[in-house]
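Enquirer: Prediction below, plus the sequence it came from.
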Amino acid sequence: MSGLIPESTNAADQVKVKMEGERQRYRIMARNDRFVIMTKPFNAQRTYLYTIADLRRGVRGPCNLIFGLPCDVSTPDGAAEALSKIEAGEMEVSYRRCVDLTPAEVAALAAMQSQGEQQARREV
């Protein structure tokens, strides 16, 4: 596979991406020019897994808080709250548990960012 495979899934334009080395696709829940918060289902436990991509550092992973996320990022409102906490500097992508994004993943996520900005401009 060649990194990320974007796929528009419904009228709400939720985008799913497939990361290299992963079987299931992640759904983008919130994003800004630097960070992307993504989730995927973890059916065995009837919950979800999440990852936060930091495009400036070129890594993705969980947040650095000891007891995990303070909000439910499986919902758009919760993901927006987490994104605001990241922007405010209250949390960040873990330095201990992160993995490097491949150049193809960084390029694809950046391209999705610009596509989202173009769509927002059209709606206004």
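Expert: Alright, I've got the coordinates.
Enquirer: Could you use CA atoms for every contact and neighbour count after this?
Expert: Fine.
Enquirer: Please enumerate the helices of this structure.
Expert: Remark: helices assigned in the chain by DSSP state H are 76-88, 103-123.
Enquirer: Output the ones you listed as TSV; include the columns distance to M38 and mean neighbour count.
Expert: As requested, those are exported to TSV (distance: least, Cα to Cα, whole Å; neighbours: other Cα atoms under 10 Å):
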stretch	distance to M38	mean neighbour count
helix 76-88	9	17
helix 103-123	11	14
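Enquirer: among those, which is nearest R25?
Expert: Among the helices of the chain, helix 103-123 comes nearest to R25, with 13.0 Å by Cα to Cα.
Enquirer: Can you name every helix or strand that the closest one contacts?
Expert: Packing partners of helix 103-123 (3 or more Cα pairs under 8 Å, 6 or more residues apart in numbering; DSSP states H and E): none among the helices and strands.
Enquirer: Got another one to weigh against that:
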Amino acid sequence: MRLQRYPMEIVELHPGDRVEFRDEPRRVWWTVRAVSTGGRWVVLTVPFNVRRTVLYTVIDFVSGVRGPDDYGGLGYEDDEQIAAALARFEEGDAEVSVRYDVRLDIAAVRCPHRSVSEPES
């Protein structure tokens, strides 16, 4: 159960959008892979070429955090795995890990057919 909550207004994101977080040590653009019904949960990935896989993060707008799942890594390498993981979040079987979460702080969003947008502070 999460003790600290930082509720945040849901930012409308769509698969294919790119998101940059302020807490990243270097400029990294994460790709939105899936969004839950209602937009609470968002799964994002970024290539991890050294291991020929991806890194993932899950946004929880209700708690205002992002991070890995608390399920032990559901698998986020392909669309099928991502859909299964997102279903677990929607069903309440998974959450963002309390141990490894970070406060959600979106710096910018790039939409494939729109210009870069900056969230309001």
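Expert: In hand now; what should we look at? Since this is a predicted model, take the numbers as computed values, not measurements.
Enquirer: possible to save the helices of the first structure as TSV with distance to A44 of the first structure?
Expert: Below are the helices of the first structure laid out as TSV (distance: least, Cα to Cα, whole Å):
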stretch	distance to A44 of the first structure
helix 76-88	23
helix 103-123	27
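Enquirer: out of these, which comes closest to R57 of the first structure?
Expert: If you check each of the helices of the first structure against R57 of the first structure by Cα to Cα, helix 103-123 wins as the nearest, at 10.0 Å.
Enquirer: so what corresponds to L49 of the first structure in the second structure?
Expert: Aligning on TM-score structural alignment places L49 of the first structure opposite L55 in the second structure.
Enquirer: burial count for its match?
Expert: Number of residues near L55 of the second structure (other Cα atoms under 10 Å) recorded here: 15.
Enquirer: Which of the helices of the first structure sits closest to E22 of the first structure?
Expert: helix 103-123 (12.4 Å).
Enquirer: Not counting its neighbours along the chain, what's nearest P41 of the first structure?
Expert: Y48 (4.3 Å; Cα to Cα, 6 or more residues apart in numbering).
Enquirer: can you pull the contacts of the one you found?
Expert: Contacts for Y48 of the first structure (Cα atoms under 8 Å, 6 or more residues apart in numbering) come out as 39-42, 74.
Enquirer: Swap in 6 Å and give it another go.
Expert: 40-42 (Cα atoms under 6 Å, 6 or more residues apart in numbering).
Enquirer: now swap in T51 of the first structure and tell me
Expert: Per Cα under 6 Å, 6+ apart, neighbours of T51 of the first structure: 38, 61-62.
Enquirer: who wins for most neighbours among those residues?
Expert: The contacts of T51 of the first structure, ranked by neighbours (other Cα under 10 Å): first place M38, 24 neighbours.
Enquirer: now the equivalent of that residue over in the second structure, nearest residue through space, not along the chain?
Expert: The alignment partner of M38 of the first structure in the second structure, by TM-score structural alignment, is L44. Spatial nearest neighbour of L44 of the second structure, excluding adjacent residues (Cα to Cα, 6+ apart): V32 at 4.4 Å.
Enquirer: so the one you found sits right up against P15, yeah?
Expert: Yes - here V32 of the second structure reaches P15: they are 4.8 Å apart, a contact under Cα atoms under 6 Å.
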